[in-house]
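I'll drop the sequence and a predicted model, then ask my questions.
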Amino acid sequence: MANLLVDMRDQQFTLYEMLDIEGLSKYPKYAEYSKDLYDAVMNEAEKFAVNDIMPTNEIGDKEECTFSDGKVTVPKAFHDVFKKYVEGGWITVADDPEVGGQGFPAVIGICSGEIFSAANFAFNMYPGLTHGAAKLVEIYGNEEQKRKYMDRMYAGEWGGTMCLTEPGAGSDVGALRTIAKPIGDGKFKISGTKIFISAGDHDLTPNIIHPVLARIEGAPAGTKGISIFVVPKYRVNDDGSLGDFNDIHTGNIEHKMGIKGNSTCTLNFGDNDDCIGELLGEEGKGMRVMFNMMNEARLGVGIQGLAHSSAAYMHAVNYARERLQGSDLANFRNPEAPRVSIINHPDVRRMLLWMKAHVEGLRALMYWVAYCLDVSEGTENEEEKERHHGFVELLTPICKSWGSDMGFRVCENAVQVYGGYGYTSEYPVDQFMRDCKIASIYEGTNGIQALDLVARKLGQNKGANFVNFIMEITKTIEQNKANGVLKNAFAELEKAKNTLAEIGGFFAQCGKEGKFLVPVGNAMPFLELMSNVTLGWLLLWQASIASIKLEAIKKEKGVTDDDWVGMAALYKDSKDASYYQGKVAAAKYYAAYVLPHVEATARAIKTEDMSIMEIAESAFADV
């Protein structure tokens, strides 16, 4: 079966030619890993995704999850794939061998996660959330909790979730009403209702472990009074066997636009006053604990957007090559002219190049952030550790929000490439778009991500993380001053980078002057501005490598740019040449058509216009 999910050549380029992940072996943590091992993992991931996971995507969308007599059933096809997923060790591919993991760098886990998510994201949420819950227990649990819960989740024997949202507490987590009553020995009776819980109940595993945010009786209001508890669906006996049902009842499952193969549940804890949970970590530190899982989940949501956009783009390119419609532009007046594939038409090419630039830019972003995480965890140099950890902190909101927003836009463009057929269920692009939409909403809406970026991340580490990031972009620009092929593109990037730095300083000044509404009201425009600069930098970094390698191929083949026939033959015969030419074209297109938006956005921000707050509530509409 063909891989229409992820461009594996682009994965290879990003890993080895851009990031040089083989260099991670200089750190003791990764000393035993090599390109051969990385390639073996990625080859297995591709085969498993294409042959086993991908065929279940449409099945999950059509069959959906079902809820009957208080029990949730997932699509039947998911069971065999889940078993293979667990047997393949994919849940812990990038975890420490001490907890049963394979120890690969996080960037390899991100790569496999991308292709699995592209194959069937609704399915991939089950093991993904299980991993996140197990990681919380690994970091904050006591030895007994690790033995009882973590080991079984990492082994894929039991599932896991993340239980935050309540009917009256969504983004405002501090308003939650779930209560924990102490009963001694670190145990509590849990009572309350959680909604929109992904993978909240299912029949893939015999037990599901719920990390639940709740307020201990008498704790202060707001987020400072929140603690977190490990609450299993079935209690666990001392010998590890399943005990009594833990009074967690599924109220219903949601009927959704997309990700229909994943159960989104309402969970009622303690209807019969018999739901027992164990404190995880310290009292009143629930948000700090949960943010570990949320940050992992937010990077995962960014991967979701990348994965959907990658699959949508690959399908759109394939369709555009096969679909015959109209004649070549040079023969448009000739009714007898042969029909050509729509990939020859300028507007289709425009959409495809826009999609290519954003998909490959997002991939570079996600992989670079994962690489920075690997460096921060591998190095023993404190300055290097702090610098790379700072990049992860700074860019997590951008990974989540821009990955999901642009992922959806790519899917939207894929539907447009398909034309009328894209609006039908005959092809998979409508499902990619429906499945992708939730990514901008859950795990903290993208508006919340923008506020996090502006209010917390820009000033984090006394602003050093942001300054270091600007310096990284500057370094790439300085290294490519002599690149004639990309001279104009790098000039555009330099202007955009300077504008980004300027607006960062402008926001800091607004804060000093008490104009807090200016950065808050412009948080989303700023996130868009910074995201555009970030992708522009990464694409031009890649293009600078590709342009050098393309020139070497042309020189080796004795072909020059003014030899149109020779160049056409080169791109037809050499996959490397055509790939590198595509990298250069995508970066130049992005610099010419996307980066100019940076200056326009900055100009709007600097007006300090507050129309969004000045308009009367009643003036929006008479409803």
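Looks like it came in fine.

please make it C-alpha for all contacts and neighbour counts, starting now.
OK.

isn't residue 4 right next to residue 315, touching?
Yes. Look at residue 4 against residue 315 with Cα atoms under 8 Å: they come within range, at 5.9 Å.

helix, strand, or coil at residue 193?
When classified by DSSP: H, G, I helix; E, B strand; the rest coil, residue 193 comes out as strand.

the closest residue to it other than its chain neighbours sits in which helix or strand?
Leaving aside its chain neighbours, residue 193 sits nearest to residue 268 (4.6 Å; criterion: Cα to Cα, 6 or more residues apart in numbering). According to DSSP states H and E, residue 268 maps onto strand 264-269.

identify the residues contacting the spatially most central residue of the chain.
Among the residues of the chain, the smallest C-alpha distance to the mean C-alpha position (Cα atoms, centre = their mean) belongs to residue 302, namely 1.5 Å. Contacts of residue 302 were listed using Cα atoms under 8 Å, 6 or more residues apart in numbering, and they are 366, 399-404, 439.

got those as TSV, with distance to residue 181, neighbour count and secondary structure columns?
Formatted as TSV, these follow (distance: Cα to Cα, whole Å; neighbours: other Cα atoms under 10 Å; DSSP: H, G, I helix; E, B strand; the rest coil):
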residue	distance to residue 181	neighbour count	secondary structure
366	41	28	helix
399	38	27	helix
400	35	30	helix
401	37	31	helix
402	41	27	helix
403	40	34	helix
404	39	30	helix
439	34	25	helix
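
residue 340: neighbouring residues, count only.
Applying other Cα atoms under 10 Å, we find 17 residues neighbouring residue 340.

so what does the host helix or strand of residue 474 touch, helix or strand wise?
Assigned by DSSP H and E, residue 474 belongs to helix 464-479. When contacts are defined as 3 or more Cα pairs under 8 Å, 6 or more residues apart in numbering; DSSP states H and E, helix 464-479 packs onto helix 382-418, helix 487-512, helix 523-557.

hold the first one in mind and look at this next one:
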Amino acid sequence: MASTYIDMETLKFLLHKVHDLESVLKNDRFEDHDKESLDMFLDSVKEFSDRELFPYFKEMDETPAHHKDGTVIVHKQVDVMMKKGGEMGLIAAPFDYEAGGLQIPFMVHTAATYIQDAANNHLPGYAGLTQGAAELIVHFANKELNDAYVPNMLSGQWGGTMCLTEPQAGSSLSDIVTKATPTDDGHYKLNGQKIFISGGDYQYVENVVHLVLARIEGAPAGTKGISLFVVPKHRIKENGDLEFNDVTTVADFQKMGQKGYCTTHLGFGDADDCKGWLVGEANQGLKYMFMMMNGARIGVGRGAAAIAMAAYQASLQYANERPQGRKLQSSGKKNPEEGQSLIIEHPDVRRMLLLQKSIAEGSISLILLASRYQDILESSKDEEEKKKAKLLLEILIPMVKTFPSEAGAQSVNTGLQVLGGYGFCEDFILQQYYRDIRIFSIYEGTTGIQSQDLLGRKVPMENGKALQLLSSEIMETIGKASNHNDLAPYAKKLGGKLKLAQEVIGSLMQYAQKGNYERYLADANLFMEFLSHITISWLWLDMATHAKVSLVSGDKTHSEEFYESKIHAMKFYFKYELTKTTSLAETLMDSETLTVKTDQEVFI
């Protein structure tokens, strides 16, 4: 197993220099925090991850979570994650003081969880789902529900989940049928089933608090009739004791990856004794859930970015240790009497490692940028700044969730190739990263759903305002990069790609204007890839510009080699990845329609 899993130097460079955490700290909400204290927090998370997460990563894959006697048995480190993580404030970190939180910036919380994800992506989800469920209660539930559930959730004594998906509905939430029947006692009786519930049941917490989407009898059809309920596995009696609430674990799902992170099938009300408490107003459940969805999708992208980084670190270590073959001489031949070369000396291996590096580091830069916008939304008192951050966050979120998941899988796959035959063997960790990352393009809305959201909702949003703001941000970076002779050609190239994006959108928009939305969205996945390459290239140009400024000014907090490596990775991404937008644009603007269903049968 590799000896390292993360690059803390790059993480702090992105936090402090590129995405300017210090400007976020100027908001009153974060007045108790400074750079030094937050760096200490991140260092403590790294130490915790080194000790309690990373050493158990392979073991958790080899001893999967499993259903037994009506519950799910998970690895003992889940207990450590919840209890010690609770003590360290890892669950409570971004919450307000009034809720029992540490009130740290979401950027820092994201960075801290990224460290944990990179160390062992099977563990942080238990705490993360608990945090998400508690967040829904804090934001939308009454004081009684807050007092009853949130303290034990933030401490890690109780777990939490979000229950959306049903067997017959899948991603189509308008088709859920879990029923909520009102009673005269102020609660509802729940009846139904939910599937793919991460962290749905395990032996190391006293209770699991489920946030359940259900339909009150007589509610409108579709998504307008969905309400949100707090449904604990064990309800609280008047004397404070817990009693079973008729929430049963029907089964678990045995998966190809993330085997230590349990995924359950839950039944509610099999004995007609499941009580739930309405969160907020009736028929507003989906609205409440999706108000939290940006954070959930940032979390998915963050997890994928972390796996891509850990896989890159493992590939890099292997390439620096593995001797094989010999370098070509100027004659074009190899000298068999020479000693073997380390594989990192071979150009093709270096190409693969640079691909991994550029995807992994570009992904976490994207995640931290989205987290920064989230912080501005929650803490700024400048309404114009908040409005701008909201629109930028909205257009980025589909890419935040998708690019690290899809490109990250490509990156880990490339890492397998770096290891050659050993990459396919269980003795080396790359095969586990490859299996683990595959789910991330499915979590919280598949790539297809995210792509339709990007092209169908976010691009036209407010007459294209969000896209205009993103273009302005990119142009600002292009302007700064153009001041440096060696970066100017790349700035010019990115400017050309922005113009190409306008052509592509104009070509596609003609279908929407004619009401042919199926054709407009038919190639949304390709548009996602197209715009993601432009966005990640922007972030790489931004990183390279910050690196260049440090080199020129002499204001260096890292080594010269560190800054040069960022500029080199930017150049690599522009040459090998940004150029793919040309072929993607050609496909997107091609008028031939081949995937929209017609009367002609093509699958024969």
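In hand now; what should we look at? In this text the structure is predicted, and so the values were computed from the model without any measurement.

fetch the TM-score of the aligned pair.
TM-score for the superposed chains, counting by TM-score structural alignment, normalised by the length of structure 2: 0.96, backed by 602 aligned residues with a Cα RMSD of 1.9 Å.

burial count for the closest residue to residue 321 of structure 2 other than its chain neighbours?
For residue 321 of structure 2, the nearest residue in space outside its immediate sequence neighbours is residue 342; the separation is 6.5 Å by Cα to Cα, 6+ apart. Taking other Cα under 10 Å as the criterion, the count of residues near residue 342 of structure 2 is 17.

do residue 28 of structure 1 as well
11.

structure 2: which residue goes with that one?
Matched across to structure 2, residue 28 of structure 1 falls on residue 28, judged by TM-score structural alignment.

thought that match was touching residue 381?
No. Distance between residue 28 of structure 2 and residue 381: 9.0 Å, which falls outside the contact criterion (Cα under 8 Å).

run through the residues that contact the residue nearest to residue 321 of structure 2.
Taking Cα under 8 Å, 6+ apart, we find residue 342 of structure 2 in contact with 319-325.

one more pass at 6 Å, please.
Remark: with contacts taken as Cα atoms under 6 Å, 6 or more residues apart in numbering, residue 342 of structure 2 is in contact with 322-324.

any idea which element the closest residue to residue 386 of structure 1 other than its chain neighbours lies in?
Taking Cα to Cα, 6+ apart, and ignoring the residues beside it in sequence, residue 386 of structure 1 has residue 376 as its nearest neighbour in space, at 6.9 Å. Residue 376 of structure 1 is part of helix 346-378, with elements assigned from DSSP H and E.

average distance between that helix and structure 2?
Superposed on structure 2, helix 346-378 of structure 1 shows a mean distance of 0.9 Å to its aligned residues (mean Cα distance after the TM-score superposition for structure 1).

quick one: the strands in the stretch 101-250 of structure 1?
159-160, 179-184, 187-198, 208-216, 226-232, 234-236, 242-245, 248-253 (DSSP state E, counting those that start in this stretch).

packing partners for the third one?
Right, strand 187-198 of structure 1. Counting contacts by 3 or more Cα pairs under 6 Å, 6 or more residues apart in numbering; DSSP states H and E, strand 187-198 of structure 1 packs against strand 179-184, strand 264-269, strand 276-279.

now the next helix or strand after the last one on structure 2. Mean distance?
Sequence-wise, the next helix or strand beyond strand 276-279 of structure 1 is helix 286-322, with elements assigned using DSSP H and E. On the superposed models, the aligned residues of structure 2 are on average 0.9 Å from helix 286-322 of structure 1, with distances taken as mean Cα distance after the TM-score superposition for structure 1.

show me what counts as buried in helix 286-322 of structure 1.
Buried residues in helix 286-322 of structure 1, counted by 16 or more other Cα atoms under 10 Å: 286-290, 293-317, 319-320.

work out the gap between it and the centre of the chain.
Relative to the chain's own centre, helix 286-322 of structure 1 is displaced by 4 Å; criterion: Cα atoms, centre = their mean, to the nearest Å.

what's the angle between it and strand 208-216?
Orientation note: helix 286-322 of structure 1 sits at an angle of 140 degrees relative to strand 208-216 (axes from the mean of the first three to the mean of the last three Cα atoms, to 10 degrees).

for residue 326 of structure 1, list the residues it contacts.
Residue 326 of structure 1 is in contact with residue 339, counting by Cα under 6 Å, 6+ apart.

confirm it sits in a helix?
No. Checked against three-state DSSP, residue 326 of structure 1 lies outside a helix; its state is coil.

before we move on, the earlier item: make TSV from the contacts of residue 302 of structure 1 and add distance to residue 86 of structure 1 to it.
Compiled in TSV, the contacts of residue 302 of structure 1 are given as follows (distance: Cα to Cα, whole Å):
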residue	distance to residue 86 of structure 1
366	24
399	27
400	26
401	30
402	31
403	27
404	27
439	25
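
nearest to residue 125 of structure 1 among the residues you listed?
Distance to residue 125 of structure 1 across the contacts of residue 302 of structure 1 (Cα to Cα) is lowest for residue 439, with 12.1 Å.

what does residue 291 of structure 1 align to in structure 2?
Residue 291 of structure 1 maps onto residue 290 of structure 2 when the alignment is built from TM-score structural alignment.

gap between that match and residue 346 of structure 2?
Taking Cα to Cα, to the nearest Å as the measure, residue 290 of structure 2 and residue 346 of structure 2 are separated by 48 Å.

do the same with residue 485 of structure 2
As judged by Cα to Cα, residue 485 of structure 2 and residue 346 of structure 2 stand 30 Å apart.

out of those two, which sits in the busier spot?
residue 346 (16 against 9).

ends of stretch 369-388 of structure 2, how far apart?
Here stretch 369-388 of structure 2 reaches across 13 Å from its first residue to its last, counting by Cα to Cα.
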